[in-house]
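Chemist: Sequence and predicted structure are below.
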Amino acid sequence: MVAIHQQEQHEEEEDVRYIAGIDEAGRGPVLGSMVYGIAWCKKSFVPSLKTKGFADSKQLTPDKRRELMDFMEKVRGPNGVDYASDALSARDIGARMLDSTRSSLNEIAFESTCRIIEEMLQKLAKMGDDDVDVHAEKSKEGGSASEAMAMIDTVYVDTLGDPRRHKDRLSGKFPGLSFVVESKADVKYPVVSAASIVAKVERDEELESLASSVVGSGYPGDERTKSWLLSQVDPIFGFKTHLVRFSWQTSKTILEESKAVEVSWDCEDEDNDSGQQKLWSTYSSNKKSQQVGGKAKKKRSAGVESSGIGRHSFFRSRKLQKIDAF
């Protein structure tokens, strides 16, 4: 009898632990945000997700996605399903990928995934509810990150890249969590499907202002999308809408083919220890360099002025010079 009671108690504790799912929407399109969604619920609530028909959001109609999103909003809470999202706008993606310290889309996606996991942990930690705090006592502050991790049985993640590498990175960032990283996880696990719907609905709402029949799918290979992008070209600012990802090759090609104005930016002075030559030294009379410790050391003469070559006439006519000291 004691063994049976202990088994029943263990099963009850397992049922009140949480599982979470993570998925994204909009990774590939040239238009709109990339949205990462996370959903979590008690293991005992999973049958309810299955009954409602949670599946990969891409396989559902917009009306069905909206219906399931309404259901999640209705049952949102510790005994239903909760969720969070992180949206990276087309402008943000372009800025990160085209910056001087370029970030890959995989790195941007990983950071987004970490943010939504942290948001989930913060919400669980604040709950401080005895019936879900299985492995740790409730703290006065409402729980800690370690206590929140103890509430979670498994985090299921859908991935497009190398599952093992992605899992290792997540486990390194959150050593207290158990991750299952798989391709097509949104089809296998209802909680990942819920996360997929959170992400897809948020992205759909952003693009509602655009007529899909005109814009197409938003993917680079869609001819309707390409035609629409051509109609949105601005010769100075690139595109008339902020929804275009400038870092996508499709956008770059269209701007080149449409003969948009090419802009050359004047390089700003760098700090002395940056290892980069300053703009004014490029035009100094002494352009020789000497080898010091295997590295080229640029000779600079203090006070050498810029010749103004390549600068706008506004600055040259007013004899405005760059200075690095006052």
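Modeler: Okay, I see it. These numbers come from a predicted model, not from an experiment.

Chemist: CA only for contacts and neighbour counts going forward, please
Modeler: OK.

Chemist: tell me which strands and helices the stretch of helix or strand Ile38 belongs to is in contact with?
Modeler: Per DSSP states H and E, Ile38 falls inside strand 34-42. Strand 34-42 sits against strand 18-25, strand 81-88, helix 105-127, helix 190-207, with contacts defined as 3 or more CA pairs under 8 Å, 6 or more residues apart in numbering; DSSP states H and E.

Chemist: What is the subsequent helix or strand relative to it?
Modeler: Counting by DSSP H and E, what follows strand 34-42 is helix 46-52.

Chemist: ok now that next one, how far from the chain's centre?
Modeler: 28 Å (CA atoms, centre = their mean, to the nearest Å).

Chemist: what's next to it, contact-wise?
Modeler: Leu68, Pro190, Val191 (CA atoms under 8 Å, 6 or more residues apart in numbering).

Chemist: Now tabulate those residues in CSV and tack on neighbour count and distance to Val2.
Modeler: Below are the contacts of helix 46-52 laid out as CSV (neighbours: other CA atoms under 10 Å; distance: CA to CA, whole Å):
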residue, neighbour count, distance to Val2
Leu68, 21, 42
Pro190, 26, 35
Val191, 32, 34
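
Chemist: Closest to Asp86 out of the residues you listed?
Modeler: Lowest distance from Asp86 to these (CA to CA) belongs to Val191, with 17.1 Å.

Chemist: Strands of this structure, residue ranges please.
Modeler: 18-25, 34-42, 81-88, 152-158, 179-182, 233-234, 238-239, 289-292, 295-298 (DSSP state E).

Chemist: then this one, side by side with the first:
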Amino acid sequence: MADSQIEDDVALETPAADVFIAPSVNPDLLFTGASYTHYSAVPHSLQPTPNPDAASSSEKTIPGPACALGVDEAGRGPVLGPMVYGLFYLPLPLSDPLLRTTHHFDDSKVLTPTVRSNLMEKLCTPDTDLYTQCGWAVDVMSARDIGANMMKPAGTYNLNAQAMDATIALIQGVYKRGVNVKEIYIDTIGNPATYQKKLERVFPTAKVTVAKKADSLYPCVSAASVCAKVTRDAALEVLFESYVKKGEGDGDEEMSGTAEAGQETWGSGYPSDSKTTGWLKRNMDPCFGWGAECRFSWGTAKDMLELKGMAAKVEWPVEEDDETSRLTDFFSAEKEQDGDELGTWFGRPVGVDVF
């Protein structure tokens, strides 16, 4: 890829300078490295209504309008920050006119950072048409949890499996909130046909469509991509601020991640971004590497940690004891006769004549 193309891609992935901090951004959980989900309130117009003519308990409510639901992700490839799965739903008849014609939603990767931030702000502003007619949710998968799952010593929980579980859980959460979902559109993970068949088994009452470039083809997926991307953008800014404040508090310019000529952020978080790799090199702890914002399972982080002199190596001493020994061996009769301390910890055994 040409350098100019890389620069353009990085610019589109970098958060806006004044990115909108959506309600889906939880600083406390981000700082601890925890993953979490956030659901917007279900618009009143989409909620089920009581049925006064109900003949049975199963008919107590009348479903709300049939809705289209889209799911997309942001931040699959970065070494810094969370991967965010976004979900968006609205009445079927409004999908094209509201999202495409009125508000011009599109794949977040082709929208400028400022445009997608403004769209998210409108979605979260009471009394706007987006706020009153649409609902959304996100699953924020922290860098810490992504790395830990991918580096499990037994049974790796790969990124595709994590993404599939996040998608299913998000959709199930919308159903539990009473939304009448009839059509589901998802940007694919791997083979679209295989992914679609699995989701059809999980959600048999909805028409499921899984396709490549779904974020450009289906308006509800475009809107979901904006929710995911702006949440990730804002999360990156919040996480970076913790380093800025640390630098301001202890006078350590290097740890603050700032340059003398001004505030230079860690960029987009992608390995192809020179600002990201530069920040990682300047702010690596010699023992622990980085904080919960870094995906330690990524090659970029691994390579830096393994460079000679860049990180402390821990060597565990080899035990000289018999590896086949059991805990019960310490309590055996032989051990006790040898004066083993554990064997006589509670006193020596006595004969029945004592009683």
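Modeler: Arrived safely. Note that this is a predicted model, so its numbers are computed, not measured.

Chemist: Any idea what the TM-score is?
Modeler: In this superposition the chains share a TM-score of 0.67, using TM-score structural alignment, normalised by the length of structure 1; 243 aligned residues with a CA RMSD of 3.0 Å.

Chemist: Output the strands of structure 1 as JSON lines; include the columns mean neighbour count and distance to Thr282 of structure 1.
Modeler: What follows is these, written out as JSON lines (neighbours: other CA atoms under 10 Å; distance: least, CA to CA, whole Å):
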{"stretch": "strand 18-25", "mean neighbour count": "27", "distance to Thr282 of structure 1": "46"}
{"stretch": "strand 34-42", "mean neighbour count": "27", "distance to Thr282 of structure 1": "41"}
{"stretch": "strand 81-88", "mean neighbour count": "21", "distance to Thr282 of structure 1": "38"}
{"stretch": "strand 152-158", "mean neighbour count": "23", "distance to Thr282 of structure 1": "50"}
{"stretch": "strand 179-182", "mean neighbour count": "19", "distance to Thr282 of structure 1": "51"}
{"stretch": "strand 233-234", "mean neighbour count": "17", "distance to Thr282 of structure 1": "33"}
{"stretch": "strand 238-239", "mean neighbour count": "20", "distance to Thr282 of structure 1": "30"}
{"stretch": "strand 289-292", "mean neighbour count": "10", "distance to Thr282 of structure 1": "12"}
{"stretch": "strand 295-298", "mean neighbour count": "14", "distance to Thr282 of structure 1": "10"}
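
Chemist: CSV please, covering those and showing distance to Lys167 of structure 1.
Modeler: What follows is these, written out as CSV (distance: least, CA to CA, whole Å):
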stretch, distance to Lys167 of structure 1
strand 18-25, 12
strand 34-42, 16
strand 81-88, 20
strand 152-158, 9
strand 179-182, 6
strand 233-234, 40
strand 238-239, 38
strand 289-292, 44
strand 295-298, 40
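
Chemist: nearest to Ala125 of structure 1, of these?
Modeler: Closest among the strands of structure 1, using CA to CA: strand 152-158, at 11.3 Å.

Chemist: circling back: now, among the contacts of helix 46-52 of structure 1, which is nearest to Arg224 of structure 1?
Modeler: Leu68 (29.8 Å).

Chemist: Tell me which of the helices and strands packed on strand 34-42 of structure 1 sits nearest to Gln290 of structure 1.
Modeler: Of those, nearest to Gln290 of structure 1 by CA to CA is helix 105-127, at 38.4 Å.

Chemist: so what does the closest one touch, helix or strand wise?
Modeler: strand 34-42, strand 81-88, helix 90-98, helix 145-150.

Chemist: which other residues reach it?
Modeler: For helix 105-127 of structure 1, contacts defined as CA under 8 Å, 6+ apart pick out 22, 36-38, 83-86, 93, 96-97, 141-145, 147-149, 151, 170, 173.

Chemist: How many residues are close by Leu280 of structure 2?
Modeler: Around Leu280 of structure 2 there are 23 other residues, counting by other CA atoms under 10 Å.

Chemist: my guess is Lys259 of structure 1 meets Val233, correct?
Modeler: No - in this structure, Lys259 of structure 1 is not within contact of Val233 by CA atoms under 8 Å, at 9.8 Å.

Chemist: closest one to Glu11 of structure 1 among the helices and strands packed on strand 34-42 of structure 1?
Modeler: Glu11 of structure 1 sits nearest to strand 18-25 of all those, at 13.1 Å, using CA to CA.

Chemist: Which stretch of structure 2 lines up against the closest one?
Modeler: For strand 18-25 of structure 1, the aligned range in structure 2 is residues 67-74, judged by TM-score structural alignment.

Chemist: By how much does the matching stretch deviate from structure 1 on average?
Modeler: In the superposition against structure 1, stretch 67-74 of structure 2 averages 0.4 Å from its aligned positions (mean CA distance after the TM-score superposition for structure 1).
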